[in-house]
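In: Give the three-dimensional model of this entry:
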Amino acid sequence: MAGQREESIVGQGTQEIDPNLREIIGLVGRIANALESSQNNQQHSQVSESSQVRYAIATDDLTLLERFVKLKPTVFAGGANSDEAEEWISNKEKLFERMQLTPSQKVSLATFYLSEDAGFWWKTIDTKWTAGNVIRTWDLFNMEFNNKYIPASVRRDRELAFLLLEQKNKTVQEYEKEFTALARHASYLVEGGDRKARKFETGLNPDIQEAIAPLNISDYHEIVDRALNIERILRFTRAKRAAHMSLSRPPVPQWQAGRFPSTSGDRKFLRTDMRSMAYTPRPQIQGFMP
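Out: Purely as a prediction, here's the structure:
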């Protein structure tokens, strides 16, 4: 069973994973195979509690990895491009929202997708944490990752941009995407779902804010969903009103607009020259009296 699971992991997404990660995934599968074999050999005898715990942890981690691979996470190889580093972190955090994970599990899964320079960097950090008995958390990993791949000057610029962020001419979806990308550089402002929801609300356009404020929503995901729905309703209402006005407005006659179309095909407009309408006496013919 575990052998089949290992094959399914390798076959369901590792084509897009760095080749170095295949060995890691295979190693996890082999560990599960060994533990399963050990359990089968002892199925008629009493198995120690510690062995059962180790087996449960290994199989649970393997299942999490299997689910994570199916989401097709991106790989980060390091380098000086801070935008790529931010995109990698953002990608992992979005995937984490779709799974119930502990802080240490987030670190374990994310670091499977570090390769080349970033992979060597993580080995150094992992060794340091192990030597110091450091508890692995996603926040701590974020701090180390930012210090390595996102310069302090860039982080300060991102923090200021987050403080000043407003929806303006962006859609709610575009505003939420930028909000999420910048929020990680000012985490002290959005600690807890209620503070994050309040900050998001204050940046929305006034017409959406007016509809959301009375609801007193404190959950971030709920307030984003409500804002999207309100935006959709407002857009529909405006389009309906504009269509109604265009249908109810009578056309303006051309004579009222002061324009007289010519009979020629070029659609030029004739202008009446008032001076040409001045009175000119008729010439008289000798011997003829009118």
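In: Every contact and neighbour count from this point should use C-alpha atoms.
Out: Noted.
In: ok, residue 238 to residue 2 distance?
Out: As judged by CA to CA, to the nearest Å, residue 238 and residue 2 stand 57 Å apart.
In: what about residue 6, how many neighbours?
Out: When neighbours are defined as other CA atoms under 10 Å, residue 6 has 21 of them.
In: Report all helices and strands that the host helix or strand of it contacts.
Out: Assigned by DSSP states H and E, residue 6 falls within helix 2-11. Packed against helix 2-11 by the contact rule (3 or more CA pairs under 8 Å, 6 or more residues apart in numbering; DSSP states H and E) you find helix 19-41, helix 49-70.
In: Could you list every helix and strand that the shortest one packs against?
Out: The one in question is helix 49-70. Counting contacts by 3+ CA pairs under 8 Å, 6+ apart, helix 49-70 packs against helix 2-11, helix 19-41.
In: next up, for comparison:
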Amino acid sequence: MAQAVEAAAAAAMNGNQANIGQAQAAGNRQMHQKGVPEAAPRWVEELEKAFEVLRCTEQEKVTLALYQLQENANDWWKATRGRVFPEGVAQTWATFIESFYGKYFSDSARERKIAEFMRLR
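Out: The predicted model follows:
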């Protein structure tokens, strides 16, 4: 992972725009798990770190995240994308994340994690 982040940082410093290869190298995370509440926010966090290094635009963030979807997550997206981003609507990271978390990080899972965190304090 450290080599991948260094490669992404070097690409960003060279002024290159983000592309699929750089994002995959930087994050090297594919989202396909369902039923593991921690998987979704961890996946998003890893992608966001790569996006920051690569200085991605909103559109690039969505495009690169979609590239990382695998198996059930990819099937979910194919069935959902027209509702999330109807034709003519700008693709934003916030809109994608809202829809993604709605599917892979339910309110009840989020509340359980918050309660667990609060008990640790």
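In: What's the separation between the aligned partner of residue 48 of the second structure in the first structure and residue 241 of the first structure?
Out: The alignment partner of residue 48 of the second structure in the first structure, by TM-score structural alignment, is residue 93. Residue 93 of the first structure sits 41 Å away from residue 241 of the first structure, going by CA to CA.
In: between these two, who's got more neighbours?
Out: Using other CA under 10 Å as the criterion, residue 93 of the first structure and residue 241 rank with residue 93 on top: 15 against 10.
In: can I assume the more buried one sits in a strand?
Out: No. Using DSSP: H, G, I helix; E, B strand; the rest coil, the secondary structure at residue 93 of the first structure is helix, not a strand.
In: Give me the aligned partner of residue 104 of the first structure over in the second structure.
Out: Aligned by TM-score structural alignment, residue 104 of the first structure pairs with residue 59 of the second structure.
In: Next, the closest residue to its match other than its chain neighbours: secondary structure please.
Out: With sequence-adjacent residues excluded and distances taken as CA to CA, 6 or more residues apart in numbering, residue 59 of the second structure is closest to residue 91, at 5.7 Å. Look at residue 91 of the second structure: counting by three-state DSSP, its state is coil.
In: Centre-most residue in the second structure?
Out: For the second structure, the residue nearest the mean C-alpha position is residue 44 (3.8 Å; CA atoms, centre = their mean).
In: any idea how far that residue is from residue 11 of the second structure?
Out: Using CA to CA, residue 44 of the second structure is found at 21 Å from residue 11 of the second structure.
In: Distance from the lengthiest helix in the first structure to the middle of the chain?
Out: Among the segments of the first structure that qualify as a helix by DSSP state H, the longest is helix 220-248. Relative to its chain's centre, helix 220-248 of the first structure lies at 22 Å (CA atoms, centre = their mean, to the nearest Å).
In: Then stretch 107-116 of the first structure?
Out: Stretch 107-116 of the first structure has its C-alpha centroid displaced from the chain centroid by 21 Å (CA atoms, centre = their mean).
In: cool, stretch 55-73 of the second structure as well?
Out: 6 Å.
In: gap between the two ends of that stretch?
Out: Start-to-end, stretch 55-73 of the second structure (CA to CA) is 25 Å.
In: all helices of the stretch 51-200 of the first structure, in order?
Out: For the stretch 51-200 of the first structure, helices defined by DSSP state H, counting those that start in this stretch occupy the ranges 82-96, 103-111, 116-131, 138-149, 152-163, 172-183, 193-202.
In: what's the closest of those to residue 24 of the first structure?
Out: Residue 24 of the first structure lies closest to helix 103-111 among the helices of the stretch 51-200 of the first structure, at 10.9 Å (CA to CA).
In: The closest one: average distance to aligned residues in the second structure?
Out: Superposing on the second structure and averaging over aligned pairs (mean CA distance after the TM-score superposition for the first structure), helix 103-111 of the first structure comes out at 0.9 Å.
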